[in-house]
Structure formats: structure tokens, C-alpha cells
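Participant: sharing a sequence plus its predicted fold:
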Amino acid sequence: MEQIRKLPIGIQTFEKLREENYLYVDKTAMVYQMASASTPYFLSRPRRFGKSLLLSTFEAYFQGRKDLFRGLAIERLESDWETYPVFHLDLNAEKYDCKEALEQILSRNLSLWEDRWGRDAAEHTLSSRFSGCIRRAAMQSGKQVVVLVDEYDKPLLQALLDESLSDEYRRILKAFYGVLKSADRYLRFVFLTGVTKFAQVSVFSDLNQLNDISMKQPYAGICGITQGELLQVFRPELEALALRMDCSLEMVVGKMRTLYDGYHFHSASTGLFNPFSVLNAFDANEMGNYWFQTGTPTYLVDLLKQSDYDLRLLIDGVEVTSSSFSEYRAEAGNPLPMIYQSGYLTIKGYDKEVNLYTLGFPNDEVRYGFLNFLLPYYTQVSSDETGFRIAQFMRKLRAGDVDAFMEHLRVFFSGIPYELSDNTERHYQAIFYVVFTLLGQFVETEVRSARGRADAVVKTKDAVYVFEFKLNGTAEEALRQITEKGYLIPYRLDGKRLVKVGVNFSKETRNVERYLVEG
């Protein structure tokens, strides 16, 4: 019987991963490169992207655990294997619902370090205790100290929409992280990770020597899996999946690219696969939506609703400057930084002549997962009901029954409460966009991404349906626009039935008022 290889799902400790013979994508050459410098680092990456394992790898390296690195790239690079005092602070696993919760977790870690390095009775504040621990550890060991902070921003994320609590957390963290500047002479290496770069937290303003590598090309692949790494490390798992799906290895890799690849943390970097989704697909021997199911981004929905952000920009891809998504500023009313840094958008293009980035969904797992999750907040139709409705829409079009499709659409809109966004037109246009994008899970669809294209195009095995919607116009106007603008021309050579659907949507009744079908 063939031995099943051990997949490191949920393994965040490098020591356990190596000692228990889990598969490992070797990132240690980059670990050595970074550890060779003494500049403090900061890295922003989405959740479940390997940040905790990366910090644990640095911890093992600075503890001199040469035994754990046998056979890895760093073994050929490092010869000294010196040991340093390591302060590893993990803020990921706690619930921060009050300032006392944050103070307690910081105090608990400080107490552990004080048990090892001693405490001065004159040190009363969290920051003075932290500073004292660093100083004593350096003096007693004769070595500078290594500080590793995992998910530095977890308290801030949990208090994102509570201004008072956010202010308390910023005050506490400002003083605590500020120690990393005043204690600089005692520090050998500092590395902070998180999901989001909060512009308001002074760890980024006070630590002016901080090296933010979140969008630097040399570090783009430090978390995540490249296609080369996927093929090199996981070929047996890919072959097993190909056998299970009765297709070629190339087809499996292509399907995984569509679902899990596409993350870019620099405009010129290669695409990265989501490691959590890849590992779970191999473990289940089946492709599914694994990453999105591990967390519900309710805070993102709240941000989108507060900012009245146009959802169509997220679907089509939005062009922005780097400053508009690289740091989160609560007062700016801009949800893009949080959406990007949380992993729901990524860099899809860059125009160097005008210095503009194009942000879009990285892959289908994120695109359909995010929109399926989002639609109930705009329609108050449950997520289970949304999925059922979308499947029904798809079945009617596949059967060529446009009338039944439009009747389902009417029923869908009739279930939306009267109390909606102030911008009614944008709200309903966004819902149309989301509905037709979600249809792309089952049939090939396009939604308008440039001037001169129809509102939506749906392609089935037998037909191409072109939809044009008018708000408080007429169905005749919508149908005439399809003809005059030549929306069907690109599909004449497909050999399929071409169907025009002109729809008038009434803002008064908030529903489809009348539609016409030709073809």
C-alpha cells in the first residue's frame, strides 16, 4: 500500500512540520537572505497564507536549530548557526472585545519573558516592561534580541467599526510597538506580520527604518506557492487528482490556476497559489472553495456599505494609485486597502506610464465566494437561497426559456426590501452585475467592462444571450441599442442562436417592468 504523504494543513510550527515529516515548500533561502540584514521588516499578507509558519521558521533559525534545516536551501548558506534570545508574540488566537483583553495578552507574554530574563519592580507599564525584557535579555545573553510579532493588527481588525475601541487599541499598540525603535541597539532582527497596514498605528511612523516588503518584488513569493513549487513539491498529489478527475496533469494544473492562483503582490511578480486551498484540495482529492469558507468578511461588507462603494468596480477591475490601496486609513472612507490586503483583490495589471495599478479578483474561488457572500447583504435574500436562485437562472437559460428566466428575475427583485441604499440606481445596477457574474459559475458570461458593450452576455451550448437594461427607459430603447451598437457582432461566427433581450427596470416599482426578446 502506498504511503500517504503528510500535508501541513493547519501546521504553523516549523519544528513540528520538520520533526513529523510534513511536506514543505522550501522558503529558507529567502529566510537566510532576510536574516542576514538587521533592518526591521513588515509583511502584509491575507489570512491562511503562511505568515505564522514563516515566523516560526525565523524563530527556529535564530534559535540555532540546525537539525530542523537539514536538506533545505539554507543548510548550504549558513555555517555559524548562532543562538539569539527570541521574543515571539502571537496575537492571532485571541478575541479582543475590550482593551483589557489586549492588555492581558500582552502582559501574559511579558510575564513569560520576565520569568526567563527577570523583572525590574520600577517597570509598571506594558511598554516599560517590554523595553526592560529586551535590554536584560541582550545584556545577560551577550547577544542582540530577535522580536517576531504575528498578526500585529488582529485587535485593530476586530475593532474596525468601533471608533472608541479602535482608539484605545491604537494608544496601547503605539506605546508597545514604539519600544522597537527606542530599543534598537539591543535588537538583532525584528519582523512584524499582519493582514493590513494601518496607517494610523505609529509602528509605521515611529519605526522609520521599517522595511515594508509587502509589495517588493524580491519578497513577493515568500508566502504562497508558485506554479514551479506546486509541480516540484506536489507532483504525486497532482497525479492522484488527475486520476480522480480522469484528466491530464496539465488540465488539473490549469483548473487549479483558475480556482487558486492569481495572487500578485508586485506588478511584475509571478502568480501565487493560495496554499490553504491547494493543500485542502489535495487532502480531499477534490477541488472546492476552501479558503473562503474559513472566514466570513463581515467587516468588509460593512465597510462597503458605509462607503457606498460601487460594486461594479470590484467585478470589472478598478484602476488606482498605489497610495489608495497600500495603507488603510479609517477616515478616508476607502474600502479598497482592506479588501486588497485581506486577499479579495490583487494586482492584475500596472500601467507604468501613468503609475496606475489594476486591482481585480485573484481567481474564481475568491470571485464567486465573495459575491455569493456579498449579495444577501444587498438583497436580504439568504446565502442558501441566493445559490438556489442563481442555479435556477442558469437552468432556464440553458433550456432557452427566456420568459422563465425573466420571471425568476422578477421574483428575485420582488423579495428585496424597500429600504435600500440612497443611490437606488447604483444599488440595482450593482445587483444586476453581481447576479450575472455569479452565473459565470455555470455558464460563460461577460459583464460590461468597457464602453460599447452590452450590460451582460450569457453563452450557453446553443445560444448567446445579450442583455441590455434601461432604468426608467423602455424595453424598445434597450433592444434598439443592442442592434445599433452591434453588440451581437462579435458572436456571429460562433454558430449559435443569437438572442437579444431588452429590459426596462422601474425605479418606482423597483423591479423589471417590461422586456422584449428577439432571436
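Facilitator: Thanks, I have it. Residues are numbered from 1 along each chain as shown.
Participant: CA only for contacts and neighbour counts going forward, please
Facilitator: OK.
Participant: isn't there a strand covering Leu359?
Facilitator: Yes: with DSSP: H, G, I helix; E, B strand; the rest coil as the criterion, Leu359 is part of a strand.
Participant: so who does the residue most central in space within the chain touch?
Facilitator: Centrality entry for the chain: nearest residue to the mean C-alpha point is Gly343, 1.1 Å, by Cα atoms, centre = their mean. For Gly343, the contacting residues are 45-47, taking Cα atoms under 8 Å, 6 or more residues apart in numbering as the criterion.
Participant: Thr346 too?
Facilitator: Residues touching Thr346, when contacts are defined by Cα under 8 Å, 6+ apart, comprise 262-265, 340, 359-362.
Participant: what about the contacts of Gly343, which are in strands?
Facilitator: For the contacts of Gly343, membership in strands holds for none, with DSSP state E as the criterion.
Participant: tell me the one of those residues nearest Val190?
Facilitator: The nearest member of the contacts of Gly343 to Val190, counting by Cα to Cα, is Arg45 at 17.0 Å.
Participant: not counting its neighbours along the chain, what's nearest that closest one?
Facilitator: For Arg45, ignoring the flanking residues on the chain, the nearest one in space by Cα to Cα, 6 or more residues apart in numbering is Val195 at 5.1 Å.
Participant: name the helix or strand for the closest residue to Met287 other than its chain neighbours, please.
Facilitator: Spatially, and ignoring its direct neighbours in sequence, Met287 is nearest to Ala281 (4.9 Å; Cα to Cα, 6+ apart). Secondary structure assigned from DSSP states H and E places Ala281 in helix 275-284.
Participant: what is the subsequent helix or strand relative to that helix?
Facilitator: Next helix or strand after helix 275-284 toward the C-terminus (DSSP H and E): helix 298-307.
Participant: after that following helix, next one along is what?
Facilitator: Next element after helix 298-307 (DSSP H and E): helix 311-316.
Participant: would you mark the buried spots in the next helix or strand after that following helix?
Facilitator: Per DSSP H and E, the first helix or strand lying C-terminal to helix 311-316 is strand 318-320. Buried residues in strand 318-320, defined by neighbour count with 16 or more other Cα atoms under 10 Å: 318-319.
Participant: then stretch 113-125?
Facilitator: Buried residues in stretch 113-125, counting neighbours by 16+ other Cα under 10 Å, are found at 113-114, 117, 119.
Participant: structure B:
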Amino acid sequence: MIQKYPVGIQDFGEIRTNGYLYVDKTAFVYKLINEGKFYFLSRPRRFGKSLFISTLECLFLAKKELFKGLYIEDKWNWEQTNPIIRMSFSNIGHKEKGLNKAISDELDSIANKYDIQLSEEIISGKFKELIQKLSATRGKVVVLIDEYDKPIIDYLGENPDKAIENRDIMKVFYSILKDADPHLKLVFITGVSKFSRVSIFSDLNNLQDLTTNKFFAGCCGITQNELEAHFKQELLETDKEAIKKWYNGYSWDAKTSVYNPFSLLSFFVQGSEFKNYWFETGTPTFLIKLAEKTQLYDFSEIEIGANALVAYDIQKLELIPLMFQTGYLTIKSYSPMSDVYVLGYPNNEVKKSYIEVLMAAYSQSDLGYGVVYVDKIRQLLEKGEIERLEGILNTIFKSLPYELWQKENEHFYHAIIHLTFSLLGVYIQSEVQTSDGRMDALIRLKDFVYSIEFKLDESAEKAIQQIKDKGYLVPFSAENKKLVAIGINFSREKKKVEEVKWEEIKA
């Protein structure tokens, strides 16, 4: 290991004291404090939100020694400290105690730390009393709330009534913050999702949302410049472009692109082995079920209006905004004129993992079976053994339960075909838009370029003719590779790939 990587460590003091690598984010901290007072930030899990909170806490506690050599060191008044109310809803025990009791106990614990006696019983009154008494005795209060939405997310899907109940509790809890303004120095709230932000913070209408703010797009995660500045030795020994394809690509402003810090650090800790580090820490079961319910499986280019990008209603959850907020989709581009975003998978890690899980769900098979067959397809295409492709595809379709075909065979056909070929990852572009139309799949390998067209109850010959008529392979004629058109026809009646034909196209 070239340097100490803080994988899973979210405490700023521990990182700085024990010599772990720290990517300086204090310029964002300085800007935050000097330009406003009430903030909200949404980022996916394991993206550094808790570390950002911890940095703010150490700063307002004036722990100057921890900031030596950082941007903010000579820009801060280290003689001034502020009392801090810091709460993380991921570890207050809301499931065991119930949310009301968990919040109440946490407020009592903070009050005891400052030798304050609280007389109020309800949590909103207790919160207000704690702020007022801290302000009166120790100066304006800094309120730091981490993972505000955890008591809601934990019950999505399995117990929506409980999620709504917890949302209503938190709405009352936060309602006192606006009137507490004279006693507050800073309010900073983080979470994964924004779906309940408006309803929870409806009384806190001065809360600035930094989620898609271009000035804070790099406050969490690691930019390319930061990677090259802090990982110079590591980059001499690894493929920089491969790292970018696997772990970069997250953007909240369509301009600034960042690496997933957990995956990047884990990659170096594990000896530069490309794996699904972030995805493995939490399978998106709820999102997969919602994708099945809404019959969505193609997330390569999703257009969505700015207002629709945030799903506010727990009782009417929208898949695409939730996938964006939780990190499975990211902003690829933005049109200010139309106020429309284009979303897509951020990188290979998320794309490969999410499709694999989704494919298992659609086919009702064990996780991992899809990769096996996809790898067989890759090997066949690398060798040019197209005649064996039909058997592999039908093996995949044979795993589908018969009742699925009875319900909606065409949908499942398209879903499994798309997911199968999308799993080829870096080798395939699925449904590539061309000037003359949209091809179903393009696969570029060392010795071959394949254009594949799928038909339903038609003919493989018609599919090949479409490839030729549209000139799908013409742009690749200068690559000194074999150009091959593949037509695949699927029979709705037989519920199988009925015909696979191919033809080499001369440049």
C-alpha cells in the first residue's frame, strides 16, 4: 500500500490525526459558511457527506491543529468556537426505539454534554429549548444533521405507512428551525434522497439546496485533478483511463465529474483490482422492484425535466428521480433552454452491477447467471463463432418461467435481449442512434465489428437487410476489421430465438 487510505472512515479528526490521505475540501466549507446559513445537500451513500459534516464540526470547535496545511487554515478565526447540535439519523436507533424516542434521547445526550437541563417533553419543543439555551450560554448554534432521510428510506416498499409516519414526525421536528434563526450560526442537512424534502422542510423555506449547485458540484467525491494530485504514484502503476471508466462519471451539474471515493479508495486498497466495491455495500432491492413494476430496463439515455428530477411524494414514488438521487443514474447533459436533463449510468461499476441484478429479477433467476451467459456470448463473438449464438440466447430464454410469457411476452423479450447485450459492457453500445436510424446493438471487438438487429415474428434476412440499407457498419469501414451484420428473429409463438443469420459486409 503506497499510502494510508481512509476506506469507511468518516471522522475528520481520525483521518488527520492518524496520517490518512485527505483530499482537501475546506474551500467548499469556507464558501458555504461565508455565503449563507441554511443548507441542504443530497448525495448517494458513501460519497463523503458524513466526512463533510465532521469537517464542519471540527472547524466550529476550533481544532486548528487538524487544519494545518489546508485551504482554510489561514482564513479562519481560531479563537471563536460555537456549540454544536450534531445528529446522524443512521445511528440513533430509530428502528429499535421508535423515531420520537430516538430523537428525544439524542437531544438529551447533547444537552447533557453541555450541562443543560431540558424541561420540554415533545421533541420539537425540546429541540427549540436546546437551541435557545445553548445560544444563551455559549453563542450561536451550529446544527449538523446527517442522513436526515434514513427513517424514511428504511421503510420504503416494505412499510410505506411507517415511512409516512416518520416523515410527519420529522416535519414537526424541523419546523422550529426557521423561528430559531436568531440563535443559529449554521444549519447543514444531508441525505441520500430529496423525495421528502419539500414536505419535511416546508416551513424552512430559506433552506438552500446545494444538490445541483455548480459551485458545490465537487464538494463530495474526487475530481480528476484531485486524483492526479493525490494519487501520482498509484497512477504510474495502473490504467488511468480504465479507472475513469469504472469509477468516475458522477455529475450533479453536467460539467464537474467526480469519482466515487469509496470505490476509488477500495480499488487501491485491494491492489488495483476492478470490482464493484460501492455496489456490493447495498443492493438496490427497492429500486429493482420498482423497475419491474414500471417495466423499465433501458437507462442509457433518460430525458427528464428539472422539476421531475426530484420525486417529492412518498405515496407516488418515481423510479428515475430515485435512481438519480441514490447514485445509480447521473447527469450526462443539461439544456438550460428547455430545462431538461439527460441521465445515464455513471460508470462501468454501476452499469454492470445494476444490469446484472435487474436481469436476474426479470428472468427470476439467481444473481450471477446472466454474467456467465454474457461471457459465453463475448467469447463466441471474439472467435467469430456466430453459429453458436442462437443456442446461448435460447438457453437464457429457457430460464424464464412460463407464466411470464403468458402475461407479457413481448416486453420480457425486449428486456432480456437488451439487458443481455448491455452486460457486454465496454464492448457494446445498445440502441446506438445514427443519422439514418437506430441500430439495436453495436459490438466492437479486436477483430470484428458487429451490427445486430433484432426482429419479432419477422425474419433474420429482413434484419440483415435493414443493417445494409441503413449503412450501420459504414462508419467502421476504416478500422481494418471484419464487419458483420447479424439478424436475429424471435418467435412469439415458440417463445424462442427462431433464426440467427449473419453476413460479412465488405467495406
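Facilitator: Happy to help now that I have it. It should be emphasised that the depicted structure is a prediction, and the values quoted were computed from it without experimental measurement.
Participant: post the TM-score for the overlay when you can.
Facilitator: TM-score for the superposed chains, counting by TM-score structural alignment, normalised by the length of structure 2: 0.93, backed by 498 aligned residues with a Cα RMSD of 2.0 Å.
Participant: how close does the residue nearest to Arg45 of structure 1 get to Gln158 of structure 1?
Facilitator: As defined by Cα to Cα, to the nearest Å, Val195 of structure 1 lies at a distance of 12 Å from Gln158 of structure 1.
Participant: name the residue in those two with the higher neighbour count.
Facilitator: With neighbours defined as other Cα atoms under 10 Å, Val195 of structure 1 and Gln158 compare such that Val195 has more, 24 against 16.
Participant: quick one: what's aligned to the more buried one in structure 2?
Facilitator: Under the alignment by TM-score structural alignment, Val195 of structure 1 pairs with Val192 in structure 2.
Participant: for Asp298 of structure 2, see how far away that match is.
Facilitator: Val192 of structure 2 is 23 Å from Asp298 of structure 2, by Cα to Cα.
Participant: what's the answer for Lys150 of structure 2, then?
Facilitator: 28 Å.
Participant: what's the answer for Lys244 of structure 2, then?
Facilitator: Taken as Cα to Cα, the spacing of Lys244 of structure 2 relative to Asp298 of structure 2 amounts to 23 Å.
Participant: same question for Tyr450 of structure 2.
Facilitator: Spatial separation of Tyr450 of structure 2 from Asp298 of structure 2 under the definition Cα to Cα is 21 Å.
Participant: more neighbours, these two?
Facilitator: It is Tyr450, of Tyr450 of structure 2 and Asp298, that has more neighbours when counted by other Cα under 10 Å, with 27 against 17.
Participant: confirm that one sits in a strand?
Facilitator: Yes: counting by three-state DSSP, Tyr450 of structure 2 is part of a strand.
Participant: so what does it match up with in structure 1?
Facilitator: Counting by TM-score structural alignment, which is the criterion used here, Tyr450 of structure 2 corresponds to Tyr465 in structure 1.
Participant: in what helix or strand does the counterpart of Glu484 of structure 1 in structure 2 lie?
Facilitator: For Glu484 of structure 1, the aligned residue in structure 2 is Asp469 (criterion: TM-score structural alignment). Taking DSSP H and E as the criterion, the element that holds Asp469 of structure 2 is helix 460-470.
Participant: need the residues that contact the helix or strand following that helix.
Facilitator: Along the chain past helix 460-470 of structure 2, the next helix or strand (assigned with DSSP H and E) turns out to be strand 482-491. Residues outside strand 482-491 of structure 2 that contact it (Cα under 8 Å, 6+ apart) are 447-464, 467-468, 473, 476-477, 496-507.
Participant: of the residues you listed, just the buried ones, ChimeraX syntax please.
Facilitator: Written as a ChimeraX command, the selection of buried residues from the contacts of strand 482-491 of structure 2, which uses 16+ other Cα under 10 Å, is:
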select :448,449,450,451,452,453,454,455,456,459,460,461,462,463,464,467,468,473,496,497,498,499,500,501,502,505
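Participant: and Pro321 of structure 2, how many neighbours does it have?
Facilitator: Using other Cα under 10 Å, Pro321 of structure 2 has 23 neighbouring residues.
Participant: map it onto structure 1.
Facilitator: Pro321 of structure 2 maps onto Pro337 in structure 1, with residues paired by TM-score structural alignment.
Participant: where's that match relative to Leu161 of structure 1, distance?
Facilitator: 15 Å.
Participant: ok, Glu499 of structure 2 touching Glu458?
Facilitator: No: between Glu499 of structure 2 and Glu458 there is no contact under Cα atoms under 8 Å: 9.8 Å.
Participant: and the next helix or strand past the longest helix anywhere in structure 2?
Facilitator: Secondary structure of structure 2 read by DSSP state H shows that its longest helix is helix 402-422. As assigned by DSSP H and E, the chain's next helix or strand after helix 402-422 of structure 2 is strand 428-434.
Participant: helix or strand right after that next one?
Facilitator: The first helix or strand that comes after strand 428-434 of structure 2 along the chain, using DSSP H and E, is strand 437-444.
Participant: all strands of the stretch 151-300 of structure 1, in order?
Facilitator: With strands called from DSSP state E, counting those that start in this stretch, the stretch 151-300 of structure 1 shows them at 187-194, 211-212.
Participant: out of these, which comes closest to Thr386 of structure 1?
Facilitator: Nearest to Thr386 of structure 1, of all the strands of the stretch 151-300 of structure 1, is strand 187-194, at 32.6 Å by Cα to Cα.
Participant: which residues are in contact with that closest one?
Facilitator: When contacts are taken as Cα under 8 Å, 6+ apart, the neighbours of strand 187-194 of structure 1 outside the stretch itself are 35, 37-46, 51, 55, 134, 143-154, 180.
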